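Asks: Got a predicted structure here, sequence first:
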Amino acid sequence: MAPVKTVCVYCGSGFGGDPAFRQAAETLGAALAAAGLDLVYGGGDVGLMGTVARAVLAGGGRVTGIIPDFLKSREHMLDSIQETIVVGDMHTRKRLMFERSDAFVALPGGIGTLEELVEQLTWAQLGRHRKPILLVEVNGFWKPLLTLFDHMRAHGFIREGLDLNYVVAEGADAVVPTLQSESRRLGDDPAAERFVTERL
């Protein structure tokens, strides 16, 4: 696969109860900018999503925000980003975020973050793409989800040949090197030709 150049970040529109979440968003944004990686995100200026976008901008990076029209006022669009795409619905937003991104990174967030993450895991599981998917572990936030995945495996709902393709980055400062190594791993996989990146 081609090297990662654009990273989609899923994260909360709030800050959560742990100050480490905001710090992780700032660290991630700065690291993306320093590595020359463009950000694709939900377009808002609130919570962790606004924090990561502003950190990318502060580091001289490029940001694309994709937001549905009905969320423009609720999530307060970040006007200083280089590109804002306003769409008609959530399905279009998610499709464009997929098409514009070479990899997906999940910071802590709520049900919307989880839904976006699980959708990418499902598409990868079904062979629709081979883009890296990373969960950023911050003070054990994702441990209950990883335990649930193990529970699903134990009951046979995640079977051999249909396992989930994701990696866990232990902290935001590990995201860029983990993305780079995961991109190389997927590119070197001789089974890669079985998978097709397609318009979803």
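Replies: Looks like it arrived, so ask away.

Asks: make it CA atoms for all contacts and neighbour counts henceforth
Replies: Will do.

Asks: For this structure, just list every one of the strands.
Replies: For the chain, the strands defined by DSSP state E cover 6-10, 38-41, 63-68, 83-87, 103-106, 133-137, 167-170.

Asks: Check which residues of the last one are buried.
Replies: Spelled out, it's strand 167-170. Buried residues in strand 167-170, defined by neighbour count with 16 or more other C-alpha atoms under 10 Å: 167, 168, 169.

Asks: Got another one to weigh against that:
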Amino acid sequence: MNAATPFSLCVYCGSRSGTDPAHEAAARRVGTLIGERGWRLVYGGGRAGLMGVVADATLAAGGTVVGVIPHALMSRELGHPGLTELHVVDTMHERKRMMAERASAFLALPGGIGTFEELFEVWTWRQLGYHDQPIGLLNVAGYYDELLAFLAKTIDAGFLSTAQHDLLNVSDDAEALLTQLATLAGGAHQPDDYRSI
């Protein structure tokens, strides 16, 4: 990332809004913070659910938004027509790679299996050394409490090291977590190649 490139936060979140209003409020807050800080949002390109909320909030606060969406999901996720950039790609793999290539840091909000998959993949890439961008998990209204408890159990069971676990930065405070990710990304470099496993 050079001086001309804005800090880019790749956000993973639900294409649904969920049943707890706190989830939508958190997505709106994250988008607003991105825009107010002059950052760039990179996300999955949809206008539905939390995805649309975070994109709209970023744009409303003066930020730029880059969306990446596969052809097959354009109709299902209703690709957002008002983004700074919208890239329509052929596959989910291409989508995730393009998003990762444009990211200074990663953040997961509440979501479903797509969000889980994206979070765990980019976390795996990090621990394997394919990138060194920081990764955050915003635990809105305790949404991820049970997952975090399970992750602690995997350490006790010998399948996850404490060092691997600590690559995931967790908070329930959006502003503090975004500040932490930006600080941690200060020394990160932009890798030339992202490879899924």
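Replies: The structure has been received and is ready for your questions. Fair warning: this is a prediction, and the values are worked out from it, not measured in the lab.

Asks: For the two chains, what TM-score is obtained?
Replies: TM-score for the superposed chains, counting by TM-score structural alignment, normalised by the length of the second structure: 0.90, backed by 193 aligned residues with a C-alpha RMSD of 2.1 Å.

Asks: Please produce CSV containing the buried residues of strand 167-170 of the first structure, extended by distance to residue 125 of the first structure.
Replies: As requested, the buried residues of strand 167-170 of the first structure are exported to CSV (distance: C-alpha to C-alpha, whole Å):
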residue, distance to residue 125 of the first structure
167, 14
168, 17
169, 20
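
Asks: Return the member of those residues nearest to residue 54 of the first structure.
Replies: Relative to residue 54 of the first structure, the closest of those is residue 169; by C-alpha to C-alpha it sits at 21.6 Å.

Asks: Alignment lookup: the closest one to the second structure.
Replies: In the second structure, the residue paired with residue 169 of the first structure is residue 171, using TM-score structural alignment.

Asks: contacting residues for the aligned partner of residue 7 of the second structure in the first structure?
Replies: In the first structure, the residue equivalent to residue 7 of the second structure is residue 5, according to TM-score structural alignment. Residue 5 of the first structure sits next to 36, 37, 38, 101, 102 when contact means C-alpha atoms under 8 Å, 6 or more residues apart in numbering.

Asks: Neighbour-wise, which one of those leads?
Replies: The residue in those with the most neighbours, by other C-alpha atoms under 10 Å, is residue 102 (24 neighbours).

Asks: surely it meets residue 9?
Replies: No - Residue 102 of the first structure lies out of contact with residue 9 (C-alpha atoms under 8 Å); the separation is 11.0 Å.

Asks: give me the number of residues near the equivalent of residue 53 of the second structure over in the first structure?
Replies: Correspondence of residue 53 of the second structure to the first structure, assessed by TM-score structural alignment: residue 51. Neighbourhood size, residue 51 of the first structure [other C-alpha under 10 Å]: 24.

Asks: ok, now the one 5 residues further on?
Replies: A count of neighbours around residue 56 of the first structure, defined by other C-alpha under 10 Å, yields 27.

Asks: The one 4 residues further on too?
Replies: Each residue near residue 60 of the first structure was counted by other C-alpha under 10 Å, and the total is 14.

Asks: surely residue 138 of the first structure meets residue 22?
Replies: No - Residue 138 of the first structure lies out of contact with residue 22 (C-alpha under 8 Å); the separation is 10.2 Å.

Asks: Of these two, give the one with the bigger neighbour count.
Replies: Neighbours were counted for residue 138 of the first structure and for residue 22 using other C-alpha under 10 Å; residue 22 has more, 23 against 19.

Asks: quick one: contacts for the more buried one?
Replies: Contacts of residue 22 of the first structure by C-alpha under 8 Å, 6+ apart are 15, 48, 51.

Asks: Let me have the residues you listed in JSON lines, adding distance to residue 162 of the first structure as columns.
Replies: Compiled in JSON lines, the contacts of residue 22 of the first structure are given as follows (distance: C-alpha to C-alpha, whole Å):
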{"residue": "15", "distance to residue 162 of the first structure": "34"}
{"residue": "48", "distance to residue 162 of the first structure": "32"}
{"residue": "51", "distance to residue 162 of the first structure": "35"}
